[in-house]
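Peer 1: quick one: sequence and predicted model below, then my questions.
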Amino acid sequence: MTVVNEGGAQAPHERSRRVRGELPASGVRHALAERARRRARSSLPLPIRKALRRVYRALRHPKPPPPRTLILPSDVADADALRAYLTDTDIFSTVEEADAYLADALERFRVTVAMLPELPAGVQVLELGANPYFITRLLRRRGIDAVCANWFGPGRPARGQQIVTSRSTGERHVFDFDHFNVESDRFPYPDGSFQLVLCCEILEHLPQDPIHMLAEIHRVLADGGLLLLTTPNATRIDNLARMLRGDNVYEELSGYGTYGRHNREYTVAELRLLLSECGYTVSDVFALDIHDHAADWKSTMPGPNPGDRGCNLFALAEARGMPRWRYPRWLYSSQHALRRPVMPDLVVGCNDDVQAMGGLYELEVIQGVHARWMGCEPRATLLLSPTFEGAGTIRVEGVAPPVEAGDLTLCAELNGRQVSWHIAADGRPFSRGADVDISVGDQQVVLHTDRQWRPVECGLNPDTRTLSVAISSVALLPR
């Protein structure tokens, strides 16, 4: 084969170029480096060489974790009795239809109930996606009457009721429920209303904004309240087997529309990361094979943790502090299209992903404060949504630049009026306020400074960014 340079001239032979040093001989260098490593290993004492081989094998072929043991409570320990109890209902048109549903879901119900914490009398529980009320009925057998929520599509009233009748005894079970879309609506409950929220087999159906649901769950949970979440595992054995066969791993389209199919499934690592970024303290996330099929594939499938290939994911997480609307780049593209007010004020680390319109760098912890530096653009534009109008105060909190950067002036523009403050360069957190007139509804606050600085030019570090002040929160408060 003739090698031609750009412009059509024939290139010199590759070997001659290597001899002259014009073309890196990466393959030759790799072989020489490997030979040197072998000589170095052979010079080591035999016990050390054996230990290194054991480490190498462990890294190449890690041992699977011990199988997870779950102790099933007595009320779900007998699978046959549980199946008979749950199928004895007219929520499905036929017993065969109920049997088909439980053939896939019964073991998941048993594991979910086994994960429930000890619940005191009078505990407030919210069950999202409660229909067909199987877990709801299991909770009622324990004396817990959960608040139910469903979504059957737009155009329905905010409250609904379904009555389920036992086929064998005629006993009626009445289920009142709130009707709202967990992906877009504000949940119709005050902050901190519940000690436990069940979110079973919902996450995978959300096509656009699971962050909204997780943030709203966090908001309605009491501090220290628990979220119990289940969802299919994207890297389950079934999916890997389909790929090896050349089959498609995606679900069929649904006649019920977008929400009728799985739109985005998650791995163990993704689910743990997603919950953490939304402000939860994750107690446990694991994959479990709740079906017998394909269990023997695990020993032959490559990967760091064969135990993460179970068909379902189960998670238990604790809500602490404020909810977070974090839209991670590993999950989202075009995050700018999701910008909107979700809180009246802006709190960096909580809702800045959706209420900061531009002009701020990425989130950092500066002097122990979650903040974002200004300076990547001349102005930072923030979206706020006050719930009152009239005389008020704008309050800006953040971190001042270091002494080496020098003092500066911070300005804020709102409703055609500009206020400004002197910020002393001491590298410490600051809080500034000024009187302004405030209107109800979405409003833009524009921040800018009279000067900027660069850490590298101040001799602080190699950071070449253009900075001014770091912002941690902006609030509009009644005077």
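Peer 2: Arrived safely, thanks for sending.

Peer 1: from here on, contacts and neighbour counts on C-alpha atoms
Peer 2: Noted.

Peer 1: how close does the most centrally placed residue in the chain sit to Ser431?
Peer 2: With distances taken as Cα atoms, centre = their mean, Leu274 lies nearest the centre of the chain, 2.0 Å away. Distance, Leu274 to Ser431, using Cα to Cα, to the nearest Å: 32 Å.

Peer 1: and the helix ranked longest in the chain, what does it pack onto?
Peer 2: For the chain, the helix that runs over the most residues, judged by DSSP state H, is helix 95-115. Applying 3 or more Cα pairs under 8 Å, 6 or more residues apart in numbering; DSSP states H and E, one finds that helix 95-115 contacts helix 74-77, helix 79-87, strand 312-319.

Peer 1: export these as TSV, with columns for mean neighbour count.
Peer 2: Output for those, formatted as TSV (neighbours: other Cα atoms under 10 Å):
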stretch	mean neighbour count
helix 74-77	14
helix 79-87	15
strand 312-319	24
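
Peer 1: out of the ones you listed, which is closest to Leu32?
Peer 2: Proximity to Leu32, assessed across the helices and strands packed on helix 95-115 by Cα to Cα, is greatest for strand 312-319 (46.7 Å).

Peer 1: next SSE after the closest one?
Peer 2: strand 346-347 (DSSP states H and E).

Peer 1: name the helices or strands packed onto that following strand?
Peer 2: strand 380-384, strand 470-478.

Peer 1: could you say what helices and strands the longest one packs with?
Peer 2: Here strand 470-478 touches strand 346-347, strand 369-373, strand 390-399, going by 3+ Cα pairs under 8 Å, 6+ apart.

Peer 1: can you put the ones you listed in JSON lines and add distance to Arg41 and mean neighbour count?
Peer 2: As requested, the helices and strands packed on strand 470-478 are exported to JSON lines (distance: least, Cα to Cα, whole Å; neighbours: other Cα atoms under 10 Å):
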{"stretch": "strand 346-347", "distance to Arg41": "55", "mean neighbour count": "24"}
{"stretch": "strand 369-373", "distance to Arg41": "48", "mean neighbour count": "22"}
{"stretch": "strand 390-399", "distance to Arg41": "53", "mean neighbour count": "19"}
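
Peer 1: so which of those is nearest Leu288?
Peer 2: Closest among these, using Cα to Cα: strand 369-373, at 36.3 Å.

Peer 1: putting a second one here so we can go through both:
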Amino acid sequence: MTKETFRSILESFPAQGPKEKAYIRLAIDRMWLTLQHLPRGTGTEHLMDVGSGSGLMGPAYIKMWGYGQVSLLGYDVEAEGELVFSDQDGQSYRFPTHQANIELDRFPVPDESVDTVVCTDVFEHLIFDPMFAMNEICRILKPGGVALLSVPNAVSDEVLTFLLNNRQPGFLRNYLSDALMDGSRDLGTVYNLGHFHEYTAPELAGLAKACGFEVQSLSAFNYREPEFNDLRFRLMKRMVGWLWPRSVRLRGEELVGVFRRTSYTPLDQLPDRYPRPLYSRMSRE
């Protein structure tokens, strides 16, 4: 199937408001390229979308990637309910929903009950403890289950051009006024203000390994035209590659990792509870 089929499935989602329509318009290329890394199902597997928002992606997981069951978990879904609807083709869907703040609340999901977890562009919004969320993902996955995570790449070539233009070195490091206009000043507002921590490849891999995953793949891609792309910046990017030919830095805008669960250890028993370089300490002890 093609990206246009993918777009059509997303646009047929019945609960679309202005927010969902804007998201499809802005993020369709990123979502499509990210999901090229998603293992295909055989019609029986259970996929959980963590940080799923409205559940927009659910029908695509079934129609295009062959999953048999999809459930949704996040801060803004119904607590222990169901999302039931039919698309424009008349196909009916029933997605169980589970409400949780993924870095503070134990997921209301049984141990080893999910085959695949998808968590796209969520971890960069976490402000407290990403290890908590990753450890919960590990807990609910079956042995050998797979987690697909994507995050903005904090050290992409595009970030280098931002620095040279006196810009913040990241993709959403400014305050989003949309999140402030209704007057709310709560935790939900904070999560929607922008990106708290954008990741490097070693940080994302270290997070997964510390929780009992092995890295199946870790790559980066670009999904839009560079903001700064005149001859000077194209030459700069080539020179960086020439001057540091052995650099292991992934240079695309978006990092995507596929991680396989090999073991699970409760959070407070992990030997590397606060893995570096993602975590650091003020003291030298």
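Peer 2: That came through fine. What you see is a predicted model; the values in this text were computed from it and never measured.

Peer 1: superposed, how do the two chains score by TM?
Peer 2: Once the chains are laid over each other, their TM-score by TM-score structural alignment, normalised by the length of structure 2 reads 0.77; 255 aligned residues with a Cα RMSD of 3.0 Å.

Peer 1: hang on, the earlier thing: so can I have a markdown table of the helices and strands packed on strand 470-478 of structure 1 showing distance to Val111 of structure 1?
Peer 2: Below are these laid out as a markdown table (distance: least, Cα to Cα, whole Å):
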| stretch | distance to Val111 of structure 1 |
| --- | --- |
| strand 346-347 | 38 |
| strand 369-373 | 38 |
| strand 390-399 | 46 |
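
Peer 1: mind checking which of these is nearest Met322 of structure 1?
Peer 2: Nearest of these (Cα to Cα): strand 346-347, 9.7 Å.

Peer 1: tell me which residues are up against the closest one.
Peer 2: With Cα atoms under 8 Å, 6 or more residues apart in numbering as the test, strand 346-347 of structure 1 has contacts from 352, 355-356, 382-384, 472-475.

Peer 1: Tyr259 of structure 1 maps to what in structure 2?
Peer 2: Superposed on structure 2 with TM-score structural alignment, Tyr259 of structure 1 falls opposite Tyr191.

Peer 1: tell me how far the closest residue to its match other than its chain neighbours lies from Glu80 of structure 2.
Peer 2: Residue nearest to Tyr191 of structure 2 in three dimensions, not counting chain neighbours: His125, with 5.7 Å by Cα to Cα, 6 or more residues apart in numbering. Distance of His125 of structure 2 to Glu80 of structure 2, given as Cα to Cα: 23 Å.

Peer 1: whereabouts in structure 1 does the lengthiest strand in structure 2 align?
Peer 2: Using DSSP state E, we find that the single longest strand of structure 2 is strand 141-152. The alignment of strand 141-152 of structure 2 onto structure 1 (TM-score structural alignment) spans residues 221-232.

Peer 1: post-alignment, that stretch versus structure 2, mean distance?
Peer 2: Stretch 221-232 of structure 1, aligned to structure 2 and superposed, deviates on average by 1.1 Å (mean Cα distance after the TM-score superposition for structure 1).

Peer 1: what residues does that stretch touch?
Peer 2: Against stretch 221-232 of structure 1 from outside (Cα under 8 Å, 6+ apart): 112, 115-116, 191-204, 217, 265-266, 311-321.

Peer 1: now the helices for the stretch 101-250 of structure 2?
Peer 2: 130-140, 157-164, 187-191, 201-210, 231-243 (DSSP state H, counting those that start in this stretch).

Peer 1: which one of those helices is the most hemmed in?
Peer 2: Of these, the one with the most neighbours on average (mean count of other Cα atoms under 10 Å) is helix 130-140, at a mean of 24.

Peer 1: taking strand 254-261 as reference, get the angle to that helix.
Peer 2: Counting by axes from the mean of the first three to the mean of the last three Cα atoms, to 10 degrees, helix 130-140 of structure 2 lies at 40 degrees to strand 254-261.

Peer 1: of all the helices and strands packed on strand 346-347 of structure 1, which lies closest to Ala98 of structure 1?
Peer 2: Nearest of those to Ala98 of structure 1, taken as Cα to Cα: strand 380-384 at 48.5 Å.

Peer 1: what's that closest one aligned against in structure 2?
Peer 2: Using TM-score structural alignment, strand 380-384 of structure 1 pairs with nothing in structure 2.

Peer 1: can you give the distance of that strand from its chain's centre?
Peer 2: On the basis of Cα atoms, centre = their mean, to the nearest Å, strand 380-384 of structure 1 sits 24 Å off its chain's mean C-alpha point.

Peer 1: got the angle for that strand vs strand 369-373?
Peer 2: Strand 380-384 of structure 1 runs at 130 degrees relative to strand 369-373, counting by the same axes, to 10 degrees.

Peer 1: which other helices and strands does strand 380-384 of structure 1 contact?
Peer 2: Secondary elements touching strand 380-384 of structure 1 (3+ Cα pairs under 8 Å, 6+ apart): strand 346-347, helix 352-355, strand 356-358, strand 443-449.

Peer 1: just the closest of the contacts of strand 346-347 of structure 1 to Ile144 of structure 1, please.
Peer 2: Closest to Ile144 of structure 1 out of these is Asp352 (37.6 Å), distances taken as Cα to Cα.
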